[in-house]
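> The following comprises the amino acid sequence and a computationally predicted model.
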Amino acid sequence: MSVVHGTEPEDTCQRWDKKLKQYVTVSRPSIVREYNLKMGGVDLIDRMISYYRMSARTKKWTMRMLMHFTDLALANSWLLYRKDLAICASPKKSIMQFLEFRTEMATTLLAQHHGQGSDADLSEQSEEEDNSNQGKKRPVTAVPMSRSAGGRMPISQR
C-alpha cells in the first residue's frame, strides 16, 4: 500500500497472452510500474539473507527481529560495497564474497569490543574470573560402558 503513487499517469507495457499466444499491449497504473521496478531488489535481499541467516533457537520475538535486521543490514551493506567497488572500477577478484564480508564485519566488531578496556583492566578481570571459578571446577572422570547398556551411552551420575 502506498500513497506516494497513484493510478495516474498510466503507461503501457507488453504482456504475454496465453490465449492469443502473443504479446499484447496493456495499460498499467504508475504504482504497478514502480512496484515491478523495485521488486527485484526485495527478492535479492531475501535471497542474500537466506544464504547465511543468523540462527538461534529462541521464542523471543525481540531477538528474532534483532537477528533479522542485522542480517538485513549486512546484506544491504555488502550490496552497497559491491556497487561502490564497481563504480571505482576495482578488479572483480578484489571484491569480497558475501561470507567473507560477514566474517570481516564480525571480526572488526569483536576487535572493537575487545579493545574498549585497557590492558590492565582486562588482566584484572581475567584474574578475578580465574579465582572465582577455582572452587566450581570438578574433575572429569571416565564412566566405563557396561555390556548391559546394549551399546547405548550410559547416563552420567552426579
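Yep, that arrived.

> rest of the way, CA atoms for contacts and neighbours
Fine.

> Can you verify residue 26 is assigned to a strand?
Yes. Assessed with DSSP: H, G, I helix; E, B strand; the rest coil, residue 26 lies in a strand.

> thinking it is in contact with residue 13, fair?
Yes. Between residue 26 and residue 13 a contact is recorded at 5.6 Å, counting by C-alpha atoms under 8 Å.

> Assign a three-state SS to residue 23, would you?
What three-state DSSP gives for residue 23 is strand.

> Next up, the contacts around it.
14, 15, 16, 17 (C-alpha atoms under 8 Å, 6 or more residues apart in numbering).

> Which helix runs longest in this protein?
The single longest helix within the chain, with elements called by DSSP state H, is helix 61-87.

> Comparison target below:
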Amino acid sequence: MYFGRHGCKQHIHGKPIRFGFKAWVAATRLGYCIQADLYEGRSEVRETGLGEHVVTKLTQAVQNVYPDCAFSVFCDNFFTSPSLLSSLQTKNVKITGTVRQNRVDKCPLLDVKSFKKKARGFYDYRFDQNDSICAVRWNDNNVVTLLSNEFGVQPIQKAKRYSAAVKRRIEIDQPNVVAQYNRFMGGVDRLDANIGVYRIAIRGKKWYTSLLTWLIDVTVNNSALMARSHGANIDTLEFRRSIARTLLLKYGTARVHPGVPLKVTSNVPLSVRRHAANHMIMVSQTRRRCAFCKNKTVKMCRSCGVNLHDKCFEKFHA
C-alpha cells in the first residue's frame, strides 16, 4: 500500500478504496488476467472516447498474440457504445454490454419512464441490420439497456425473482442477451476478489511498491487458476504456501539467533585471536557490531581491533 502523493493516483468516489493507481484490465470469466494497462492520465492522443479507446487498445494487444482467434468481450456501461461495436465488428471481435441511456444514438426504444410502469420481465428491442447491432431494454428490479453484435433476444430465458405481491419467487421473461451477459460479465471483479483474499500487505514509501505487489498478486492468481484448470486440487492459500516453501528451500538460510551465532565471522587471523598477547578490552570511539554476536557495542579488543562485548570477549579468544 502507498499513501503518498503521485501524479498518476486517481480518485473514484464510491469505490471501497477511493484513492490509488488505476489499471485497465481484460480478464476471463473466472478472473484470469489476460492484459493490463496502467492508467497514466491523459497522456495518449485518441480520436474516440476513453472507454472505446481502452477496449480497442486491450483487444488489439490480445489479438497481436492470437491473430486467428475470435473474441467475445463483455463490458459495463462505461465502455459500451454503438461506435465501439461498429469499429470492432470488422476486427472479428464481438461486444456485449450494458449501455447508458444517452449513448443509444436515438434508438427508438420505449422510454425509461414508461418502462417502469410495465410488469417485471417486459422488454423492448431494436435491430440495426447495417451493423448487426441489437439494442434491448429490459425491466427487472430496474430498467437496464444492453447492446450486442453477438446475441439477440431469442431464445427467451426464464429468471427467478421474488414477488412482494404474491410473497414467493416467480419466473419472469429474460432476453437471451441478458442471460449471456450475466453469465460472462464480472471477470475483473472476480480478479479483484481473488487478489483481495490474500493480498500482499506491504506498506512502502516508494510509489512503485504497490504496483509491484499488485503484479505479483495477479501472477499468483493466474498461476493458481492455471494449476486448477490442469487438475490440481489446491486452494489459493495452499498454493501461496507452496510457493513460499519452495522459495525458502531454494534460497533461504537458517535463522541466526542474536547472541548465539552459528559461525564466528571475522577478518582477525586465528593465530592473533588465540595466541597473541596484550588482549585487553577498551572503549571505542565508534559503535560497531560485535565480531561474535553481531549486536552493536562500543567495547573493543585493543589487540584484535574488533568490537566485542564483555560477555563475548572470552568466547571470541577461546
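Done, it's in. Keep in mind that what you see is a predicted model, and the values were worked out from it rather than measured.

> now what about the TM-score between them?
For this chain pair, the superposition-based TM-score is 0.50 by TM-score structural alignment, normalised by the length of the first structure; 113 aligned residues with a C-alpha RMSD of 3.6 Å.

> out of the contacts of residue 23 of the first structure, which are inside strands?
If you go by DSSP state E, the contacts of residue 23 of the first structure have 14, 15, 16, 17 in strands.

> Closest one of the residues you listed to residue 66 of the first structure?
Within these, the smallest distance to residue 66 of the first structure is 40.5 Å, found for residue 15 (C-alpha to C-alpha).

> Just give me the neighbour total for that closest one.
12 (other C-alpha atoms under 10 Å).

> What of residue 124 of the second structure?
Close neighbours of residue 124 of the second structure, defined as other C-alpha under 10 Å, add up to 17.

> Check whether it sits in a helix, strand or coil.
Residue 124 of the second structure ends up strand, using three-state DSSP.

> Can you report how many residues neighbour the residue lying closest to it once chain neighbours are set aside?
Excluding the flanking residues, the one nearest residue 124 of the second structure by C-alpha to C-alpha, 6 or more residues apart in numbering is residue 137, at 5.3 Å. Here the number of neighbours of residue 137 of the second structure (other C-alpha under 10 Å) works out to 25.

> Show me where the stretch 51-200 of the second structure has its strands.
71-75, 93-98, 123-128, 133-139, 143-148, 157-163, 168-174 (DSSP state E, counting those that start in this stretch).

> wait, doesn't residue 317 of the second structure sit right on residue 273?
Yes. Counting by C-alpha under 8 Å, residue 273 is a contact partner of residue 317 of the second structure at 5.2 Å.

> which other helices and strands contact the host helix or strand of residue 46 of the first structure?
Using DSSP states H and E, residue 46 of the first structure sits in helix 30-51. For helix 30-51 of the first structure, the packing partners by 3 or more C-alpha pairs under 8 Å, 6 or more residues apart in numbering; DSSP states H and E come out as helix 61-87.

> Could you check the angle the helix it packs on makes with helix 30-51?
100 degrees (axes from the mean of the first three to the mean of the last three C-alpha atoms, to 10 degrees).

> Packing partners of helix 61-87 of the first structure?
helix 30-51, helix 98-114.

> Turn those helices into JSON lines, columns for distance to residue 121 of the first structure and mean neighbour count.
What follows is these, written out as JSON lines (distance: least, C-alpha to C-alpha, whole Å; neighbours: other C-alpha atoms under 10 Å):
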{"stretch": "helix 30-51", "distance to residue 121 of the first structure": "38", "mean neighbour count": "13"}
{"stretch": "helix 98-114", "distance to residue 121 of the first structure": "11", "mean neighbour count": "13"}
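
> can you put these in TSV and add distance to residue 70 of the first structure?
As requested, those are exported to TSV (distance: least, C-alpha to C-alpha, whole Å):
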stretch	distance to residue 70 of the first structure
helix 30-51	10
helix 98-114	11
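
> The longest helix of the first structure to helix 98-114, inter-axis angle?
110 degrees.

> ok, back up a step: export the ones in strands among the contacts of residue 23 of the first structure to a markdown table and tack on distance to residue 46 of the first structure?
Below are these laid out as a markdown table (distance: C-alpha to C-alpha, whole Å):
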| residue | distance to residue 46 of the first structure |
| --- | --- |
| 14 | 27 |
| 15 | 26 |
| 16 | 27 |
| 17 | 30 |
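
> Tell me the one of the residues you listed nearest residue 129 of the first structure?
Closest to residue 129 of the first structure, out of all of these and judged by C-alpha to C-alpha, is residue 15, at 68.4 Å.

> Verify the stated contact: the closest one with residue 27.
No. Residue 15 of the first structure is beyond contact range of residue 27, at 10.0 Å (criterion: C-alpha under 8 Å).

> Could you tell me whether residue 287 of the second structure really is in a strand?
Yes. When three-state DSSP is applied, residue 287 of the second structure is found to be in a strand.

> in what helix or strand does the nearest residue in space to it that is not next to it in sequence lie?
Excluding the flanking residues, the one nearest residue 287 of the second structure by C-alpha to C-alpha, 6+ apart is residue 298, at 4.6 Å. In the assignment (DSSP H and E), residue 298 of the second structure maps to strand 296-301.

> Counting by contacts, list what that strand packs against.
So strand 296-301 of the second structure, by 3+ C-alpha pairs under 8 Å, 6+ apart, packs with strand 281-289.

> Which positions in the strand it packs on come out as buried?
Going by neighbour count (16 or more other C-alpha atoms under 10 Å), the buried part of strand 281-289 of the second structure is 281, 284, 288, 289.

> between those, which is nearest residue 59 of the second structure?
residue 289 (57.0 Å).

> Please tell me how far the closest one sits from residue 272 of the second structure.
Separation of residue 289 of the second structure from residue 272 of the second structure (C-alpha to C-alpha, to the nearest Å) stands at 20 Å.

> can you check residue 138 of the second structure too?
Using C-alpha to C-alpha, we find residue 138 of the second structure at a distance of 90 Å from residue 272 of the second structure.

> just residue 148 of the second structure next, same as before
Remark: distance between residue 148 of the second structure and residue 272 of the second structure (C-alpha to C-alpha) = 84 Å.

> Same check on residue 220 of the second structure?
Counting by C-alpha to C-alpha, the gap from residue 220 of the second structure to residue 272 of the second structure is 53 Å.
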